[in-house]
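A.B. asks: sequence? don't have it. structure:
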């Protein structure tokens, strides 16, 4: 049901805000979103193949057309799936910025094997670039949980970490 109140087990669910997905809104968001995605993809050193997988595997010509138009501040409209994927990348990038002291450490975390169940010994980047929205959202949810204080299993970056002790606390 679009824009209609719906009840499930007596609970009234909020109305779906379909105007968020209107072509006019997607048109406004498309170029800036893709420019930001390209900057993050450069930072993460994603290959063209990985970029295509993250974006839902558009044709190479479509991807290059989007990139050219975005860089030139042109006007084009991405579909909801592509914008959702870019949104997940933005959330992952933001979470890495919060969790790690510098961008390089965040990129290293993405590229190193991780023993968390969500990754099964693979680097998070492998899950992120598997071509599905689910892969992107798995990495995003994992980082959001870690950012929110849910325990994150250590990986190789953490092996040499020395826990803080009372002497490390500074009162002013």
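C.D. replies: Happy to help now that I have it. These numbers were taken from a predicted model, which means no experiment stands behind them.
A.B. asks: From here on, just use CA atoms for contacts and neighbour counts.
C.D. replies: Will do.
A.B. asks: pretty sure residue 121 belongs to a helix, no?
C.D. replies: No. Assigned with DSSP: H, G, I helix; E, B strand; the rest coil, residue 121 falls outside any helix and is coil.
A.B. asks: where do the helices sit along the chain?
C.D. replies: Here the chain has its helices, by DSSP state H, at 23-43, 48-54, 60-71, 80-99, 103-111, 124-128, 133-147.
A.B. asks: okay, now the one to match up with it:
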């Protein structure tokens, strides 16, 4: 059997926690706006940071130093947002889906947002997993 040619090595780019945090806060803010989330919902989805910290992040994303839990939460929210954009190409339909009652057993007639607002990171994971399964991925 012939040997496969070696792929060129691409060096890993190390992104500083500050750059990652700033990008995550900006992305979360855009999604929160698209989903029309009030401040209380945003705080819950982020894991209930102190209100003053949250407002500081919004005012100056560069000052954000997000912990692992908050970054994980935002990662799930980004995945949920992306999956909805793929499943429902109409942006208005994709953005409103999380607020609509859902008959899937996972939601028990409530909305995905209701499930996500339980405060548990595992509920964000479950919603993300559900949408990924709906996409066939």
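C.D. replies: Yep, that arrived. Not measured: the values here are computed from a predicted model.
A.B. asks: Now tabulate the helices of structure 1 in CSV and tack on distance to residue 13 of structure 1 and mean neighbour count.
C.D. replies: CSV is the format used below for the helices of structure 1 (distance: least, Cα to Cα, whole Å; neighbours: other Cα atoms under 10 Å):
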stretch, distance to residue 13 of structure 1, mean neighbour count
helix 23-43, 24, 17
helix 48-54, 31, 18
helix 60-71, 37, 15
helix 80-99, 22, 19
helix 103-111, 36, 17
helix 124-128, 31, 22
helix 133-147, 23, 19
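A.B. asks: residue contacts, the spatially most central residue of structure 2?
C.D. replies: For structure 2, the residue nearest the mean C-alpha position is residue 77 (1.3 Å; Cα atoms, centre = their mean). When contacts are counted by Cα atoms under 8 Å, 6 or more residues apart in numbering, residue 77 of structure 2 is found next to 28, 124, 128.
A.B. asks: That one -> structure 1?
C.D. replies: When structure 1 is aligned by TM-score structural alignment, the residue opposite residue 77 of structure 2 is residue 89.
A.B. asks: go on, residue 47 of structure 2?
C.D. replies: Per TM-score structural alignment, residue 47 of structure 2 is aligned with residue 56.
A.B. asks: What of residue 106 of structure 2?
C.D. replies: So, by TM-score structural alignment, residue 106 of structure 2 is matched to residue 118.
A.B. asks: ok, now which ones touch the spatially closest residue to its match that is not a sequence neighbour?
C.D. replies: Nearest residue to residue 118 of structure 1, sequence neighbours excluded (Cα to Cα, 6 or more residues apart in numbering): residue 138, at 7.1 Å. Taking Cα under 8 Å, 6+ apart, we find residue 138 of structure 1 in contact with 118, 127-128.
A.B. asks: and the gap between residue 138 of structure 1 and residue 116 of structure 1?
C.D. replies: 11 Å (Cα to Cα, to the nearest Å).
A.B. asks: repeat for residue 102 of structure 1
C.D. replies: 22 Å.
A.B. asks: Tell me which of the two has more neighbours.
C.D. replies: Neighbours were counted for residue 102 of structure 1 and for residue 116 using other Cα atoms under 10 Å; residue 116 has more, 16 against 11.
A.B. asks: what's the spacing between stretch 113-133 of structure 2 and its chain's center?
C.D. replies: Mean-position distance between stretch 113-133 of structure 2 and its chain equals 10 Å (Cα atoms, centre = their mean, to the nearest Å).
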